[in-house]
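Student: Show me how the following folds:
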Amino acid sequence: MSVLVNLIAFVVALGLLVAIHEFGHFWVARRVGVRVLRYSIGFGRVVWRRTGGDGTEYALSAIPLGGYVKMLDEREGDVAPEERHRAFNRQPLWARNAILFAGPGFNFLFALFAYWAISVIGTTELRPVLGEVVPESPAAEAGLAEGQEIVAVAGEETLSWDDVLMRLLAEGAGNEALSLAVETPDGIRRDLTLDVAAIGPLGEKPNILGALGLRPWRPTIEPVVGELLPGGPAATAGLTAGDRIIAVAGEPVDEWQTLVEVVRARPGEAVDVTVRRDGERREFAVTLGRVEGEDGDTGRLGVRPRVEDSAYAGMRRTVQHGPLAAIAQATGATWEASALTVKLLVQMVTGDASVKNLSGPINIAQYAGQSATLGVVPFLRFLAIVSISLGILNLLPVPVLDGGHLLYNGIEWLRGRPLSEAAQATGQQIGLVLLGLLMAVAFYNDLARLFGPS
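Tutor: As a prediction, this is how the structure comes out:
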């Protein structure tokens, strides 16, 4: 994945979501009569600015990692007597709360729109049919077997592997067992119980399905090179698209999965790769690449298979809804993603989930680039998740965030008067420290994922 693609996708994604968040504050402030002095996206050096006819300055800065809406406020400077009714601090509590909540609220609305668009556009999903089930794994103990299709998790219908993963995360975290409904190839439905506690916290598993012993069905793919990764070991050695790989390091290869297993077991090794090209047998000396992972290093050849569409016949389904039906689907998806995010945050605070789940800008940029290259629907899904995370993060009761200001307003409502400026300033300092620690942990996690096993 190109670093440039990651960077561009990250800037576009974060810039868009920050702009939406700040526009929520801006739009509601204007509606309740507060004067907005500045609407700014980004920090650092201003690269563009314009003053509108309404007197608001609109600005774009060089670092798209945030933004702000500056409103008229007597606590930040002198305000002319004729303008005091338009100052933020002069507004009733309900109006100030509405302005503060509008930023996160617009993030949730955007996620709702993104999920609605995905539902209307439609997606082609791989049915959650099981391939080989690992012996003596939680899946095998539950009675799951190859060829069964998972049709429900915890009572909720699952149409794809994405649905299965989401339900496992949402319902499995904190629970010892999960109910599954499967359908056998001959149409018989069975209800099973999966022991998820046996593998520890699901949120810490990079491969939840593998940890449970589940392997999605896959077709038998011929070991024919469909595409070579530029600069990869195979391309460097001289392999070309269309080569049929028949042996690696002397081990026969009869299908693509065998090739994967043989290569993965030899990280960094120099091996002979035997291929059949135009009816002739040829050998190439290849130094395999090395990929670091939690379970140790694995080898990489740098090739992708040639897969015929007919290989997936009957295993794909199109999931699509009309504009009205998509509203219910989008609402459910937004609620489920929001609830899962809150649940994981709570579990990180209580120690039931690891802080390794936190992601920083590096990891987010990688996901942004990957989703953008996969197409509109994956990028929209990525934007929806990040938008929800941004909304929930800003609602945390931490001073300097929207949730912290809402907390101050709640205290003011209970006391009948606001906190002193000194108390609020102390709270802001504490909030900055907490936010700094949060970002430090997220950045550390990014580096740990990037440079080695975590």
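Student: For the rest of this, base every contact and every neighbour count on C-alpha atoms.
Tutor: OK.
Student: Show me what the helix or strand residue 38 falls within packs onto, helices and strands only.
Tutor: For residue 38, the host element (DSSP states H and E) is strand 36-51. Applying 3 or more Cα pairs under 8 Å, 6 or more residues apart in numbering; DSSP states H and E, one finds that strand 36-51 contacts helix 3-31, strand 57-71.
Student: Would you mind getting the angle between the first one and strand 36-51?
Tutor: Okay, so that is helix 3-31. Here helix 3-31 points in a direction 130 degrees away from that of strand 36-51 (axes from the mean of the first three to the mean of the last three Cα atoms, to 10 degrees).
Student: Could you list the buried residues of helix 3-31?
Tutor: Using 16 or more other Cα atoms under 10 Å as the test for burial, helix 3-31 gives 5-7, 9-11, 13-15, 17-26, 28-29.
Student: I'd like the structure of this one too, to check against the first:
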Amino acid sequence: MLSQPPLWFIVIAFVLAIGPLVFIHEMGHYLVARWFGIGAETFSIGFGREIVGWTDKRGTRWKVGWLPLGGYVKFVGDMNAASQPGNDDGLDEAQRAQAFHLKPVWQRFLVVLAGPMANFLLAIAIFAAFFATFGMPRTPSIVNMVEPASAAAKAGLRPADEIVAINGQRTTSFEDLQRIVLIRPDERVRMDIVREGRPQSLDVTIGAREIADEFGQKFKVGVLGVGRQDRVLERLPLTEIIPMSVGYTYRLTRSMIDGLGQILVGTRSTKDLGGPLKMAQIAGQQATLGPFEFFQLLALFSINLGFINLLPVPMLDGGHLAFYTVEAVRRRPLSVKAQEWAFRGGLALLLALLMFTTVNDLASFGIADRLGRLIG
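Tutor: Here you go, the predicted model:
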């Protein structure tokens, strides 16, 4: 078992992971805004007091804040960093021409959408580089062996069966199979297989097992109880690298959606929700394993950042997109008061979620147990 990396290393790894992802995200907003002639007053990586910064010839203040938990672009006409529409009475003619909130709704929609999309594009680029260098994991989803008394054995799976789908999700490789099964411990699923050339369907209750990673952290995961053939890394033609990277990113995003859905319906514990502290710990751990593992984690974090920002929560990009959709349907924006209350509610929700995940993170670190032993 590997020892946990020191705190200073975790902090550096977290900043090196989150900083570029936030920069890419905000640069997506900024570049599309520039394309539409929208002016930017501030481009910030991090929140809080400015550590370092400079102002470019267009008047944009580029800066780094002391709290590395996100970032923002404040456009001309914005009331604050959350892009709440400001009062345009004090804007001169040149500022009105560059004001974000005075642009057509479809332009504002694309500017906001560009941030999450930039994160997905970064993940696609990282996977494309891996697939071009090492090949794509594509082990056939054919059962090589079945463990006795396992979930697979109880369902009647046999060696040489090809698993083609689980709950309607295609499993074109053993890697797809693992991705779907791991997040479904104790869940009953429908499995589509091909046996001796004939398609069949089986009802399977996936097993559960507690495993530990290289650092001794324990997780409950789903287990089917089948063995695979030797792992295959397939070299892809240049024309297939990008499409396969897009598909790989989509499947990982689908797993995140499935995981969130399981938490919402109660089939997965809320203890599995992690926050910034857990992300920092994981970043430090993966960095100690090498650059390959760290860049893989960077791609997963990037997908996570893009996905979370698309959730329809005020203060997040998804909340803005929801407002613009309503505006496009109604042909007029929501009232300033309605948007203000929505932003307050979104902020309260995000702060509550941050507190909840921080408590989860501290519990996973064993802080509560240590305090209990000290008190006792």
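Student: can I get the helices and strands packed on strand 36-51 of the first structure in a markdown table with distance to residue 84 of the first structure?
Tutor: Shown next, in a markdown table, are those (distance: least, Cα to Cα, whole Å):
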| stretch | distance to residue 84 of the first structure |
| --- | --- |
| helix 3-31 | 15 |
| strand 57-71 | 12 |
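Student: among those, which is nearest residue 276 of the first structure?
Tutor: helix 3-31 (34.9 Å; Cα to Cα).
Student: Residue 405 of the first structure corresponds to which position in the second structure?
Tutor: Matched by TM-score structural alignment, residue 405 of the first structure corresponds to residue 320 in the second structure.
Student: neighbours of its match, just the number please.
Tutor: Residues contacting residue 320 of the second structure under the criterion other Cα atoms under 10 Å number 26.
Student: mind checking how far it is from residue 281 of the second structure?
Tutor: From residue 320 of the second structure across to residue 281 of the second structure, the span is 31 Å (Cα to Cα, to the nearest Å).
Student: same deal with residue 312 of the second structure?
Tutor: Taking Cα to Cα, one finds residue 312 of the second structure at 28 Å from residue 281 of the second structure.
Student: When those two are compared, which one has more neighbours?
Tutor: residue 281 (22 against 16).
Student: for the equivalent of that one over in the first structure, what are its contacts?
Tutor: Aligning on TM-score structural alignment places residue 281 of the second structure opposite residue 366 in the first structure. Residues near residue 366 of the first structure by Cα atoms under 8 Å, 6 or more residues apart in numbering: 6, 10.
Student: Flag every buried residue along the host helix or strand of residue 366 of the first structure.
Tutor: Counting by DSSP H and E, the element that carries residue 366 of the first structure is helix 361-374. Residues of helix 361-374 of the first structure classed as buried by neighbour count (16+ other Cα under 10 Å): 362, 363, 364, 365, 366, 367, 368, 369, 370, 371, 372.
Student: re the thing from before, could you double-check that the match of residue 405 of the first structure sits in contact with residue 112?
Tutor: Yes. Under the criterion of Cα atoms under 8 Å, residue 320 of the second structure makes contact with residue 112 at 7.3 Å.
Student: Could you check how far the aligned partner of residue 424 of the first structure in the second structure is from residue 314 of the second structure?
Tutor: With TM-score structural alignment defining the correspondence, residue 424 of the first structure maps onto residue 339 in the second structure. Between residue 339 of the second structure and residue 314 of the second structure the distance is 9 Å, computed by Cα to Cα.
Student: And residue 59 of the second structure, by the same measure?
Tutor: The value you get for residue 59 of the second structure to residue 314 of the second structure, if Cα to Cα is used, is 28 Å.
Student: Please compare the two by neighbour count and tell me which comes out ahead.
Tutor: It is residue 314, of residue 59 of the second structure and residue 314, that has more neighbours when counted by other Cα under 10 Å, with 25 against 12.
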